[in-house]
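Peer 1: fold the stuff below for me.
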Amino acid sequence: MQQNYEACLGVLKQQFGERFEASEAMRRHHVNSTTWLEAQLPDCVVFPHDTGEVASVLKTCNAYGVPVIPFGAGTSVEGHVNAPRGGVSMDFSKMANILEIVPEDLIAVVQPGVTRKRLNEELRATGLHFPIDPGADASIGGMVSTRASGTNAVRYGTMAENVLALECVLANGEIIRTGTRAKKSSAGYDLTRLLVGSEGTLAAITEITVKLHGIPEHIVAGVATFPSIEAACNAVISCVQCGLNVGRLELLDTAQISACNRYSKLDLTEAPTLFFEFAGMEDAVKAEFKVFRELLDDAGAKDIKAASNADEIGRLWKARHDAYWAAVAAMPGKSGHTTDACVPISHLAESIKAAQNDLAELGLPGTIVGHVGDGNFHVLIGIDPLDPDETAKAHKLLEQISERAIKVGGTCTGEHGIGQGKRETLLLQSGNAVNVMAAIKQSLDPKAIMNPGKVLPDSF
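Peer 2: Just a heads-up that it's a prediction; the model follows:
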C-alpha cells in the first residue's frame, strides 16, 4: 500500500510541478480547522487548473487506489476535508473563473473555486444576485457538495433548489454532465440532485450552473425580543401559516444575544430574539411587514426595531453572521464547535428548549441560533478537546439533539452535512435506505477513493 502511495505521488509531482505541495504546513492548512474533530492530514495537495487535470488526478489515484479529498474554501464543520486514509487533497482555488452570466435566463456558470461573495460582486451591475448565504465566504463547489443553505433559505431554498446543472469527474476520471439550463426536466434520473449534497464521495464537481434572482427593490429588517423561546417560535409559526414572504427569520437565544452584544458592540435586549427581513416591491413589503408586526404583538414581542437603511441592515446581519465567533469569544479557553438539526416547526420550541436543558445538565457552555423559518437550528458549544470528559459530554449532547430531531420527523443535519461526525446517526435516520446509498457509492466509486470516511458508516 505504501508503495502505491509513493508511486502515485511521484506521478502527480511530475505532472503538477510547483502545483504539487507536500510540506506539513500546506497539508495542515487543508484539514479541518473549525471543529474539534482530530485533524487528519493528506499526503500532498495538488492545484488543478481545469477539468482535464482533475480527470487526470482521479485516473492516476484510481489506478493506485489512493484517496482524493476535494477542497474548496475549508469552511465546512463536520470534518469533510479531513484525510483519514491520507491521500491527495485536490484544491480548487485555481479553478475560480466565472464562465458565463446570462441575465435573461437568470443563470450563471461558474467553476467550483468561485466564492459566493465574488459571484455577487460580479453580478452587482446586472441587478441580480445569488442568494444562498451560509455565512462563511464558502466556495460554490463546497456549497454544492454539502447542500448548503443559510439565512435566506426560508425564501430562496437551499443549494438543492438553486443548482440547475453540473459538470463532474467520476472516480475513474470519466467526465459527465448532469441537468440542463431549462427550468425543468423529466428526462431520466435526477443525477444533479444526487450529486448535490454528496460531500465529495461520488464525484469531483468542476462546473456549476446556478440560478440567479433579482435584487429586491426595498428591504425592511429588524429585531424583536420575546419573553420566552416558545413565544418567539409561536411568532414564527404564525408567520409561516399566514404565508408571509419573509426573506430571513433567525432566532438567537439569550446567551447568544449577550455574546453578540459584546462581540459586535450592540445594545440589544438580552432575551430570546428574532432577526427578520422582508424584501421585494416597496408597497408589498410595507403591507407584509404591517401584518408581521401584528403577529409579533400577538406573540408578546417587545423592543421591536425595524430599519430600511442599508448600513443599519448590513450591521445587523453582520452581527448575526458573526454569531459563531461571538460565541467562541464568550467562552475563553474553549474550542468552538457547532452542530445543527432541522425539525418541523411545530416541534421547534420543544427541540430548542431540550437542547438548552442538555447544555445545563451536562455543564457545557453554549448558545443557540437558528434559521427558524424552516425549522433549522444550531447549537454552539465550547469544550477543551484535550479533556476526555468534556469531549464525551459533547458527543452525548450531539447524539441527544440528533435523536430527538429524528424522533419528531426531522433530520440530524439541515445544512452542515454528515461528514465524519454524523455517519452513525445517518443510519439511525435513514435505516435501510443507507443500503441504497452504499450501492450507489459502490457503483460510482468501487475502490472507495472519493473522500473516504465520510457520509456512510464504517460498516458500509
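Peer 1: please count neighbours and contacts with C-alpha atoms only from this point.
Peer 2: Will do.
Peer 1: can you point out the buried residues in stretch 164-175?
Peer 2: 164-173, 175 (16 or more other CA atoms under 10 Å).
Peer 1: likewise stretch 261-277?
Peer 2: 261, 263-264, 268-277.
Peer 1: of these, which is the nearest to Ile381?
Peer 2: Closest approach to Ile381 among those (CA to CA): Tyr263, at 16.6 Å.
Peer 1: from Pro48, how far out is Gly17?
Peer 2: From Gly17 over to Pro48 the distance is 11 Å, taken as CA to CA, to the nearest Å.
Peer 1: between those two, point out the one with more neighbours.
Peer 2: Pro48 (21 against 10; other CA atoms under 10 Å).
Peer 1: what's the more buried one in contact with, if anything?
Peer 2: The contact partners of Pro48, taken as CA atoms under 8 Å, 6 or more residues apart in numbering, are 16, 19, 54, 90-92, 94-95.
Peer 1: what of Gly72?
Peer 2: 91-93, 112-113, 138-139, 141-142.
Peer 1: let's see this one next to it:
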Amino acid sequence: MQTIHPAAAAAIAALAPIFGDRLATSASVRAQHGGNEAHYPEAPPDAVVFPETTQEVAALLRICRAQGCPVTAVGAASALEGHHLPIHGGISLSLARMNRVLAVHPQDMDAVVQPGVTRRQLNEELRATGLMFPVDPGADASLGGMAATRASGTTAVRYGTMRDNVLALEVVLADGRVIRTGSRARKSSAGFDLTRLMIGSEGTLGIITELTLKLHGQPEAVSAATCRFGSVAEAVDCVIATIQSGLAVARIELLDEMMLRGFNAYQGSDLPEEPHLFVEFHGSPASVAEQAEAFGDLAGEYGASAMRWTDRAEECRELWHMRHQAHYATGALDPGKRTLATDVCVPISRLAEAVTHAQSLARELNLTSTIVGHVGDGNFHCGLRVDPNDAEEMARLHRFTDALAENALLLGGTVTGEHGVGLGKIAYMTAEHGEAVAVMRSLKSALDPKGILNPGKMLPPQDEG
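Peer 2: Next comes the predicted model:
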C-alpha cells in the first residue's frame, strides 16, 4: 500500500483541478519516475505532474509551498547520481512536455528553448542553419537537466561546459515567483550572476523553465582517430603534451583496458584490450589534416600504436556512439550486478597519478572497474559493478569511492567534475568546500525556506558539518 507524504495528499487535491489527467498517481507512472540508471534504490513519488507552461509550474510551486509538499524536477532522468529521485516523496515535476524550441537567432548564434528539449532535438532543428549546440554528455539528456547539473561531456575541452554555453534562464522560485537571469547579450556587469548560481543547483534553488543558449558553427570538416598505448600513464602524458602544444582538439578521451573489454563484450568490437585514446578535430579540411598529422607525430613520441584515422562522418559517429555506450558496456562485465558510476576531476598535470591510483585501488579491493575520461580537462569516470544486496561488496565499494574522492581533493581537484552531487557526493561536500557549505545553506534557506525543492540533495544535513 502506498505511503503518502503527509503534505502530498492536500497538494494533490489542490493540483488535480488544474492539471486533470496530467497529474498521475498510478503505480506504473510513479515507478517510472522513481527509478534510475545507477544503483540507487527506487524512490517513487506520490504523484507525477506534467506542466506545459511556466505559469503552470508557478501555480504548482505555490500550492506545494503552501502545503509543505516536496517537489523534485525531472527531465530525461539520465543523471547518474540520483538527482531526480524523490527520496522524500511528494511531487515529481516532469518537464517532458515543456519541449519546444522557442526561437533561433542565427545572426546572434543563440537559441531559446524550453527545459524539456533534448540536445539531439535541438541539433536536429539547427541542422539547416549551419549552427550546433556542442555540449555532449553522451545521453540524450534534456537541456534543462543539463543546466541544472552543470553537465559537460566529450566536447568540453574545446567548447566548454553548460556553464559556458548558457546566456540566460527563466526560473520559477519555490514561492512561485518567476525570475529571468541574464540576457541574450554576450556579457554583462549588471548585478549578481544568478544564471551561474542556478546552473548546477540541481533543482534545489528553483525550477528552470526556459534557457537561452549559445550556439556554435558546425565544423566544415571532422577527423577522428583511435590509438593505443602501453600504459595509462603514457596515454595521459600524451594528452598533457597535446593540450600544452596548443592543438585545437575537439574531443580527447581516455579508455582503460577494462573499458575496452566492456566494449568488446557489449558491442562485439575487436579493439585490443589496452589503454586507448579517442580523439577528434574540427575545422577546415586543411586545418583538420594539419592537426591530425601533428597529433600523430606527437602521439608516436609517447608510444602510440595502431592509429586509425577517419574523416568519414558515418565512421566518426559510430566511434562516438561506442564511446557514449560506456555505461552499458560496463554492464557487460560481471552480468547480474549494477553499475555505480562516479567521477572526479583533477589538474591535468596530476591526471596520470589520479587514474593509476584508481586502477590500483580497484584491484586492491577486488572490484570490477572501468575508466573513461574527458582527459583534456582532467575529468575521468569510474564504472564499478556491484551487487547492492551484498553488504561486504558494498562496503568495499564505499571504501573505493571515499578514497577516490579523498585523493582527488589531495591532488587539488574536485569530487565531481561532471556528474554533480545528487545523492552520491553529499558526504564529500564539507571536505571540499569547508565553511562555504554554510553559505550554500544560507542561499538555500533564502530562496527555499520551507525546503520543498529536491530535499535531501546537494547539501549535507546541518549536523554533518
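Peer 1: returning to what we had before: quick one: which of the buried residues of stretch 164-175 of structure 1 is nearest to Trp36 of structure 1?
Peer 2: Looking across the buried residues of stretch 164-175 of structure 1 and measuring by CA to CA, the closest to Trp36 of structure 1 is Ala171, at 29.4 Å.
Peer 1: isn't that closest one right up against Lys59?
Peer 2: Yes. When contacts are counted by CA atoms under 8 Å, Ala171 of structure 1 is listed as touching Lys59 (7.1 Å).
Peer 1: just the strands in the stretch 151-300 of structure 1 please.
Peer 2: 163-170, 175-179, 203-211, 213-214, 218-225, 246-252, 273-280 (DSSP state E, counting those that start in this stretch).
Peer 1: out of these, nearest to Lys441 of structure 1?
Peer 2: strand 203-211 (9.8 Å).
Peer 1: structure 2: matching residues for the closest one?
Peer 2: The alignment of strand 203-211 of structure 1 onto structure 2 (TM-score structural alignment) covers residues 206-214.
Peer 1: aligned against structure 2, show me the partner of Val220 of structure 1.
Peer 2: Val220 of structure 1 maps onto Ser223 in structure 2, by TM-score structural alignment.
Peer 1: residues touching its match, list them.
Peer 2: Contacts of Ser223 of structure 2 by CA under 8 Å, 6+ apart are 280-282, 288-289, 292, 309-312, 316.
Peer 1: got it, and His129 of structure 1?
Peer 2: So His129 of structure 1 contacts 120, 123, 212-215 (CA under 8 Å, 6+ apart).
Peer 1: likewise for Ile219 of structure 1?
Peer 2: So Ile219 of structure 1 contacts 277-280, 282, 285, 308 (CA under 8 Å, 6+ apart).
Peer 1: show me what contacts the residue nearest to it when sequence neighbours are not counted?
Peer 2: Closest residue in space to Ile219 of structure 1, ignoring its immediate chain neighbours: Ala279 at 4.4 Å, by CA to CA, 6 or more residues apart in numbering. Residues near Ala279 of structure 1 by CA under 8 Å, 6+ apart: 216-220, 246-247, 285.
Peer 1: tell me the two of those that are most distant?
Peer 2: Most distant of the contacts of Ala279 of structure 1, by CA to CA, are Glu217 and Val246, 14.4 Å apart.
Peer 1: just give me the match in structure 2 for Arg248 of structure 1.
Peer 2: Match for Arg248 of structure 1 (TM-score structural alignment): Arg251.
Peer 1: how many other residues sit next to that match?
Peer 2: 23.
Peer 1: what span of structure 2 lines up against stretch 126-145 of structure 1?
Peer 2: Taking TM-score structural alignment, stretch 126-145 of structure 1 hits residues 129-148 over in structure 2.
Peer 1: and the end-to-end length of that stretch?
Peer 2: 27 Å.
Peer 1: list the buried ones in it?
Peer 2: 131-148.
Peer 1: so how far is it from its chain's centroid?
Peer 2: Taking CA atoms, centre = their mean, to the nearest Å, one finds stretch 129-148 of structure 2 lying 10 Å from the centre of the chain it belongs to.
Peer 1: which of the contacts of Ser223 of structure 2 sit farthest apart?
Peer 2: Ala289 and Cys316, at 14.9 Å, using CA to CA across these.
Peer 1: before we move on, the earlier item: which of the contacts of Ile219 of structure 1 sits closest to Lys396 of structure 1?
Peer 2: Glu277 (35.0 Å).
Peer 1: the closest one maps to what in structure 2?
Peer 2: In structure 2, Glu277 of structure 1 lands on Glu280 (TM-score structural alignment).
Peer 1: residue in structure 2 paired with Ala439 of structure 1?
Peer 2: For Ala439 of structure 1, the residue aligned by TM-score structural alignment is Ser442.
Peer 1: surely Leu255 of structure 2 meets Pro275?
Peer 2: Yes. Between Leu255 of structure 2 and Pro275 there is a contact at 5.7 Å, judged by CA under 8 Å.
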